[in-house]
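**Student:** Here is a sequence with its predicted model. Questions after.
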Amino acid sequence: MKVIIFGAAGRAGRAIVTEALAAGHDVTAAVRDPAKLPPVDRLTVARADVRDPDSVRAVVAGHDAVISAIGPAGRHANGLYSDAARAVIPAMESAGVPRLIAITSSGVRRDDPNHALWYRCLARTLMNELYGDMRLMESRISESTVDWTFVRPTRLTDDPPTATYRVQDGETPSGGWKVPVTDVARFIVEELDGHRWSHAAPTLAQ
């Protein structure tokens, strides 16, 4: 499969690139600054900015699937996620690219019954703007014609992968609050072929 990954220079994006290449996919890393990615065999690096629809349109064509691993440097999105939806969806639809897997967060669902009290407070205060923009991105994507999946991990860690994480559609697994980033990357790559979570929001936690 020919896969393009936006946000490939970030923490989750790099993990997804590694796992997608290991699975034998042809991978394009779409980044604002190609110099941030070291040369890797079989990896194509393309310059693109999700806030620039023309640059997105130029790199999306010819792929079978898009993975969004974008994220801001801090806790404020400043419209990054919703801007990405405005750029990526029209580019995919015009180029006939059918599949989109986008990373958001378990914090997107305000009324998740399994959120701890401390997390509910955090999500409604310090992280409110960030999660609000993620919700806006999800809304715009879900109204499109693409085959979407929203992967909503709990807190990402750099712990070794366990393969024992739990997944629930649209709801945090009870008691879960973290998950290794490599586990999330492997889940996404498996979903490229599996299509088990089409038009769903799998939420991942240990």
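**Tutor:** Received it, and whenever you're ready, just let me know what you need. Since this is a predicted model, take the numbers as computed values, not measurements. Numbers count the residues shown, from 1 in each chain.
**Student:** contacts and neighbour counts: CA atoms only from here.
**Tutor:** Fine.
**Student:** which residues touch the most centrally placed residue in the chain?
**Tutor:** Residue closest to the mean C-alpha point of the chain, counted by C-alpha atoms, centre = their mean, is residue 103 at 2.3 Å. Shown in contact with residue 103 (C-alpha atoms under 8 Å, 6 or more residues apart in numbering): 68-70, 150-153.
**Student:** Ok, residue 178 next?
**Tutor:** By C-alpha under 8 Å, 6+ apart, the residues touching residue 178 are 153-157, 205-206.
**Student:** Second structure for comparison follows:
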Amino acid sequence: MRLTIVAATGGIGRHLVEQAVAGGHEVTAVARRPRDLPPGIRTVAVDLAAPDPRALASAVRGADAVLSGLGPRDPRTDVGITSGGTRAIVAAMQAEHVRRIIIVSAAPVGPVPVPGQPKPPRHDPGDGFFMRHLGSRFARALFGKHYADLALTEQILRDSGLEWTVSRPPKLIDKPLTGTYRVALNRNIRGGFSVPRADVAHHMLRMVDQPETVKQVVGVAS
């Protein structure tokens, strides 16, 4: 399968590249500094903070799916890169007639209002007592602008007409791949407080061939 992986040197992106190559896929890796990527794969240099439309179009051309681990280096200050970069990726895919895209968002995003959904539910249906009353409030107090940008990113996908899937993990941690995690459609995972980045990448790759995840938000957690 021909896969384009965006933000390929990031925390999730590097796992996507490693696992996709190990799985025998033909990979095009998009990164600001592609020299940091392993040899033997096609690379395209794109700064998603100021994306070059022609470079992005060449990166997604002929792809069976695009997987994006795009996110800010510092979610408290580096706001806007995810929505802006995703908007550029969507435009490139539409221009090149590529349909399938899977992106990473975050578990606390569900109750965040956006123009297309100004009155979302007060709580995610998968959240337990702690997340409903303490955890989500604490997270939004620290990273509210980041979650607002992720909510806008999800809205961009909903409006795109593409075959999109949103992965919503909780706290990301740097532990080895386990291949064992819980998933749920359109809800967070009850009691799921963290998940390894490697497992998120593993699940994203699995969802490429899961039609039931198209136009769905998918919770994933250990």
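**Tutor:** Thanks, I have the structure now. Given the structure is predicted, the values throughout are model-derived calculations rather than measurements.
**Student:** Return the entry from the contacts of residue 178 of structure 1 with the maximum number of neighbours.
**Tutor:** Counting by other C-alpha atoms under 10 Å, residue 153 has the largest number of neighbours within the contacts of residue 178 of structure 1, with 27 neighbours.
**Student:** Please look at that residue and residue 205 and confirm they touch.
**Tutor:** Yes: assessed by C-alpha atoms under 8 Å, residue 153 of structure 1 is found in contact with residue 205 at 6.5 Å.
**Student:** For residue 14 of structure 2, pull up the helix or strand it's in.
**Tutor:** Secondary structure assigned from DSSP states H and E places residue 14 of structure 2 in helix 13-22.
**Student:** Which elements pack onto the helix or strand just after that helix?
**Tutor:** Using DSSP H and E, the helix or strand that follows helix 13-22 of structure 2 towards the C-terminus is strand 26-31. Applying 3 or more C-alpha pairs under 8 Å, 6 or more residues apart in numbering; DSSP states H and E, we find strand 26-31 of structure 2 packed against strand 2-6, helix 13-22, strand 42-45, helix 53-60.
**Student:** quick one, helices of structure 2?
**Tutor:** Counting by DSSP state H, structure 2 has these helices, from start to end: 13-22, 53-60, 81-96, 129-130, 136-158, 197-207.
**Student:** quick one, which of the ones you listed is nearest to residue 28 of structure 2?
**Tutor:** Nearest to residue 28 of structure 2, of all the helices of structure 2, is helix 53-60, at 6.6 Å by C-alpha to C-alpha.
**Student:** So for that closest one, what gets flagged as buried?
**Tutor:** For helix 53-60 of structure 2, burial by neighbour count (16 or more other C-alpha atoms under 10 Å) applies to 55-57, 59-60.
**Student:** With stretch 185-205 of structure 2 instead?
**Tutor:** For stretch 185-205 of structure 2, the neighbour count (16+ other C-alpha under 10 Å) marks 185-190, 192-205 as buried.
**Student:** and it, which stretch of structure 1?
**Tutor:** Stretch 185-205 of structure 2 corresponds to residues 169-189 of structure 1 when matched by TM-score structural alignment.
**Student:** before we move on, the earlier item: quick check: neighbours shared by residue 153 and residue 205 of structure 1?
**Tutor:** 178-179.
**Student:** picking up where we left off before, any chance of the contacts of residue 103 of structure 1 in a markdown table, plus distance to residue 19 of structure 1?
**Tutor:** Listed next are the contacts of residue 103 of structure 1 as a markdown table, based on distance: C-alpha to C-alpha, whole Å:
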| residue | distance to residue 19 of structure 1 |
| --- | --- |
| 68 | 15 |
| 69 | 13 |
| 70 | 17 |
| 150 | 18 |
| 151 | 16 |
| 152 | 18 |
| 153 | 17 |
